[in-house]
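Enquirer: prediction below, plus the sequence it came from.
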Amino acid sequence: MLTPNRMKYRKQFKGRIKGVASKGHYVAFGDFGLAADGKAKLTSRQIESARIAINRYLKRGGNLIIRIFPHKPITSKPLEVRQGKGKGAVEYYVAPVKEGTILYEVGGVTEEQAKEAFRRASHKLPVKTKFVRRETVEAAQ
């Protein structure tokens, strides 16, 4: 599972996910990408599950690049504990994702293979996604 090695502060505020992506919104490393079509918080388990789905379909044929990393800690207090007494312990980490963020990229495979791999991965994610090519994104900018 993906977790940060070191953090300046162990616990963070919740915050809100606003606007559309201004960074990481174009295919940079591979030929095809999977872009988020909405806002979400992706847990490290979801990121890993989608990665496994892509690799299993491609049979390690192409190269896969994960463009997101879960760096935001989510805390929770145990069940049946009274209010007060401070913030709960860190349970897991999430990657806040804005609309348009590229989640995964693949290279060295055909477009049909990439589409099917991303379709399988999108079932593991809590956000709607769309398939993007390197040319379509470059032409839009």
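Expert: Right, received. Where do you want to start? Residues are numbered from 1 along each chain as shown.
Enquirer: drop to CA atoms for contacts and neighbour counts, all remaining ones
Expert: Noted.
Enquirer: mind listing what's buried in the lengthiest helix in the chain?
Expert: In the chain, taking DSSP state H as the definition, the longest helix is helix 44-58. Neighbour counts over helix 44-58 (16 or more other CA atoms under 10 Å) mark 44-51, 53-55, 57-58 as buried.
Enquirer: again with stretch 69-81
Expert: Those would be 69-75, for stretch 69-81 by 16+ other CA under 10 Å.
Enquirer: ok, now stretch 128-141?
Expert: Under the neighbour-count rule (16+ other CA under 10 Å), stretch 128-141 has 129, 131-134 buried.
Enquirer: please flag which of the residues you listed sit within helices.
Expert: R134.
Enquirer: what's the closest of the buried residues of stretch 128-141 to L103?
Expert: Proximity of these to L103 was ranked by CA to CA; the top entry is T129 with 9.1 Å.
Enquirer: which ones are touching that closest one?
Expert: T129 makes contacts with 34-38, 122, as judged by CA atoms under 8 Å, 6 or more residues apart in numbering.
Enquirer: below is an additional structure, to be compared with the one above:
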Amino acid sequence: MVRAYSRREYIRKIPNNRIVQYDMGNLSEDFPVRLSLAVKKPAQIRHNALEAARIASNRYMQRSAGRLGYHLKLRVYPHNIVRENPMATGAGADRVQSGMRNAFGKAISVEALVKTNQKVMSIDVNPKNFEDAKVALKRAGMKLPVSCKIVVEKGAELIK
């Protein structure tokens, strides 16, 4: 397997990760039911897509289950650095630009490399909030650039 472009000691300017939190909700309680959002195909998910998914699911769970009725955890971290070879525009750009020669690119973003069936985020809830957690994960999946599925990891026997 080819190593991702993630060795930060060799890179001059690294873009900031926009993900604010990785654990939200009630961190101390042990909930009986766990649902996860898993990707169906290998993908590259940028940090701003992960943050949008986190915000969407966290906001829905706060409204439906309350601040202490769930535990949401983001399970991937964006390590891979994305590069772009910016093309010059405007008058005389063709004389300045060198095309694909020396086209290594500048770092513009960070992304998480996910594999098939890897879990991106999980929500731990009580059985009464099971449907709310499913809706929250579905909303989070809409923000990601890959198709996702919802997996019940723990407590499937508790759900009616």
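Expert: That came through fine. Fair warning: this is a prediction, and the values are worked out from it, not measured in the lab.
Enquirer: would you pull the TM-score for this pair?
Expert: Between these two chains, after superposing, the TM-score reads 0.72 (TM-score structural alignment, normalised by the length of structure 1); 115 aligned residues with a CA RMSD of 2.4 Å.
Enquirer: can you lay out the buried residues of helix 44-58 of structure 1 as CSV showing distance to F118 of structure 1?
Expert: Listed next are the buried residues of helix 44-58 of structure 1 as CSV, based on distance: CA to CA, whole Å:
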residue, distance to F118 of structure 1
S44, 18
R45, 17
Q46, 14
I47, 12
E48, 14
S49, 12
A50, 8
R51, 10
A53, 8
I54, 7
N55, 10
Y57, 9
L58, 10
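Enquirer: report the two of these separated the most.
Expert: Across the buried residues of helix 44-58 of structure 1, no pair lies farther apart than S44 and L58, at 21.2 Å, counting by CA to CA.
Enquirer: with structure 2 superposed, average distance for the top strand by length along structure 1?
Expert: If you go by DSSP state E, structure 1 has its longest strand at strand 89-97. Superposed on structure 2, strand 89-97 of structure 1 shows a mean distance of 0.7 Å to its aligned residues (mean CA distance after the TM-score superposition for structure 1).
Enquirer: buried residues in that strand, which are they?
Expert: Residues 92-97 are the ones in strand 89-97 of structure 1 that count as buried (16+ other CA under 10 Å).
Enquirer: run through who's touching the helix or strand just after it.
Expert: With elements assigned by DSSP states H and E, the helix or strand that comes after strand 89-97 of structure 1 is strand 102-107. Applying CA under 8 Å, 6+ apart, the contact partners of strand 102-107 of structure 1 are 24-27, 29-36, 62-68, 114.
Enquirer: where does strand 102-107 of structure 1 end up in structure 2?
Expert: Under TM-score structural alignment, strand 102-107 of structure 1 corresponds to residues 119-124 of structure 2.
Enquirer: which residue is nearest the middle of structure 2?
Expert: L50 (2.9 Å; CA atoms, centre = their mean).
Enquirer: how near is the residue of structure 1 positioned farthest from its centre to R119 of structure 1?
Expert: Distance from the C-alpha centroid of structure 1, by CA atoms, centre = their mean, peaks at R82 (33.8 Å). As defined by CA to CA, to the nearest Å, R82 of structure 1 lies at a distance of 43 Å from R119 of structure 1.
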